[in-house]
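**Q** Need a 3D model of the sequence below.
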Amino acid sequence: MTFWPEFFLIATAHLLAVASPGPDFAIVLRYAVRYGRKTAVYASLGIGCAILLHVTYSLVGIGVLIKTTPWLFQVLSVAAALYLIYLGQGAIRAKAPALHATAELTAKTEDLPKNRAAFTAGFITNGLNPKATLFFLSLFAVVISAQTPFLYKAFYGIYMALATAAWFALLSFLLTQSKVRQFLLAKGFWFDRLMGILLLLLAGHLLLSSFAA
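**A** As a prediction, the model looks like this:
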């Protein structure tokens, strides 16, 4: 198979991109801390499925339209920033648990978002992420050869979607281990606030960069 070198290059670039802190990491960390493993895993699956969205528009050529139409990319950036602001302001208002309940703190069942809501949050967070858009545009335009067969490109896309979901699912499991979970639950409101600040900073960065472009 002559395309193994290309695949390894893509896999390495994708690993570095997915492991870097960003909105996806922030949303999974917040869900793991606040709501537990199952909710965080569903958010991870949503992030992974959103990768297929980026791969699809890159394969069918819509990515070229986004790249050559500045105002369209700007609209995408603003939409992403507004969504991050929505998530951030909710996280930053997290309240400290009652002192007497700290040792046995668990998220209330009625407060848990539904699986579909967690999946949707992950999907939208990644789907509207302009950095992910730029990454896949660059990947399919520069790294992946024009001579690479369509089926190989589709395989690359499916791999990156599965690898992304697996990475964040693994992160969800690590963050919800017994001792880690106990600590995070007790101090979870601080992580919520920290993630809220991070999301607001990311939103501000997107707005500044989109209007400066």
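**Q** hey, let's count contacts and neighbours off CA atoms from now on
**A** Fine.
**Q** ok, now which ones touch Gly46?
**A** By CA atoms under 8 Å, 6 or more residues apart in numbering, the residues touching Gly46 are Ala118, Phe119, Thr120, Ala121, Gly122, Phe123, Ile124, Ala165.
**Q** Out of the residues you listed, who's the most crowded?
**A** Gly122 (28 neighbours; other CA atoms under 10 Å).
**Q** and Leu29, how many neighbours?
**A** 22.
**Q** my read: it touches Leu170, true?
**A** No: the criterion here is CA atoms under 8 Å, and Leu29 misses it with Leu170 at 11.5 Å.
**Q** Count the neighbours of Ala146 for me.
**A** Neighbours around Ala146, by other CA under 10 Å: 11.
**Q** Check the gap between it and Lys153 for me.
**A** Going from Ala146 to Lys153 by CA to CA, to the nearest Å gives 10 Å.
**Q** where along this protein do the strands fall?
**A** Counting by DSSP state E, the chain yields no residue ranges for strands.
**Q** this one next, for a side-by-side:
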Amino acid sequence: MSFWPEFFIIASVHLMAVASPGPDFAIVLRYAVRYGIKVALAASIGIGCAILLHVAYSLIGIGVLIKTTPWLFRLLSLIAAVYLAYIGIQALRATATDNINNIATDHGLNQASLSLKKAFIAGFITNGLNPKATLFFLSLFAVVISASTPFEYKLIYGLYMALATAAWFSFLSVILTRSKVRNFLLAKGYWFDRAMGLLLLALAIHLIISSFT
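**A** I've put the predicted structure just below:
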């Protein structure tokens, strides 16, 4: 298969996967609402960098080990579930601001309460430990990408998906923090926090159940 047809197939499949709601979207939405654009962008870049992790183990063959070792995949799923549950519980503890006139001040304090480094790490871990992302890349490199495709092409595909993922979530971060959207989200942000908390807990429960079925 030549480069461009294969690339367009991969780009299309990746676009559908990255645009679907999941832990990555949940954490970017929560950080955009609660902490602002810089923190959300840091998490988005972390998510994009985690794609390189999936690409790396797919290229060097560790993905085959994960796929053919059920207990290892189950362990990764449980670790991911615990982490998502932790974030979900933190989100459920969100409280309303005392006065809508203090929203801007409260927002500034929230930004200071989470460093860009921590946001980056949270985004990286959320995507890096996501079993759905693991399965996606295992399937992509095993089925969609031809075995005869040169290593250099596969590397280009991986770099593209990492950049495209970071760009997509960065775009969402910008949209979610635009003036009108931002003011609305800040006023009702704790409800979004709690909703995202429930979603993250539901995802964690789903991972635990699916790990033992």
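**Q** Give me the subset of the contacts of Gly46 of the first structure lying in helices.
**A** Ala118, Phe119, Thr120, Ala121, Gly122, Phe123, Ile124, Ala165 (DSSP state H).
**Q** dump the residue contacts of the third one.
**A** Right, Thr120 of the first structure. By CA under 8 Å, 6+ apart, Thr120 of the first structure lies in contact with Ala43, Gly46.
**Q** Report the separation between it and Gly46 of the first structure.
**A** Relative to Gly46 of the first structure, Thr120 of the first structure is positioned 6 Å away (CA to CA).
**Q** so who does His206 of the second structure touch?
**A** By CA under 8 Å, 6+ apart, the contact list for His206 of the second structure is empty.
**Q** these two touch, right, Ala166 of the second structure and Ile51?
**A** No: applying CA under 8 Å as the test, Ala166 of the second structure and Ile51 come out as separate, 9.1 Å apart.
**Q** coming back round to it: now flag whichever of the contacts of Gly46 of the first structure is closest to Val75 of the first structure.
**A** Ranked by distance to Val75 of the first structure (CA to CA), the contacts of Gly46 of the first structure are led by Ile124 at 14.8 Å.
**Q** ok, the closest one touching Ala50?
**A** Yes: if you go by CA under 8 Å, Ile124 of the first structure and Ala50 touch, sitting 7.4 Å apart.
**Q** quick one: the residue nearest to the spatial centre of the second structure from Arg30 of the second structure, how far?
**A** For the second structure, the residue nearest the mean C-alpha position is Asp24 (2.3 Å; CA atoms, centre = their mean). Distance, Asp24 of the second structure to Arg30 of the second structure, using CA to CA: 10 Å.
**Q** what does Thr164 of the first structure align to in the second structure?
**A** Under the alignment (TM-score structural alignment), Thr164 of the first structure pairs with Thr165 in the second structure.
**Q** Grab the nearest non-local neighbour of that match.
**A** Nearest in space to Thr165 of the second structure, with sequence neighbours left out and distances taken as CA to CA, 6 or more residues apart in numbering, is Gly48 at 5.1 Å.
**Q** returning to what we had before: quick one: residues contacting the match of Thr164 of the first structure.
**A** Taking CA under 8 Å, 6+ apart as the test, what Thr165 of the second structure contacts is Val18, Ser44, Ile47, Gly48, Ile51.
**Q** No further queries at this time; thank you.
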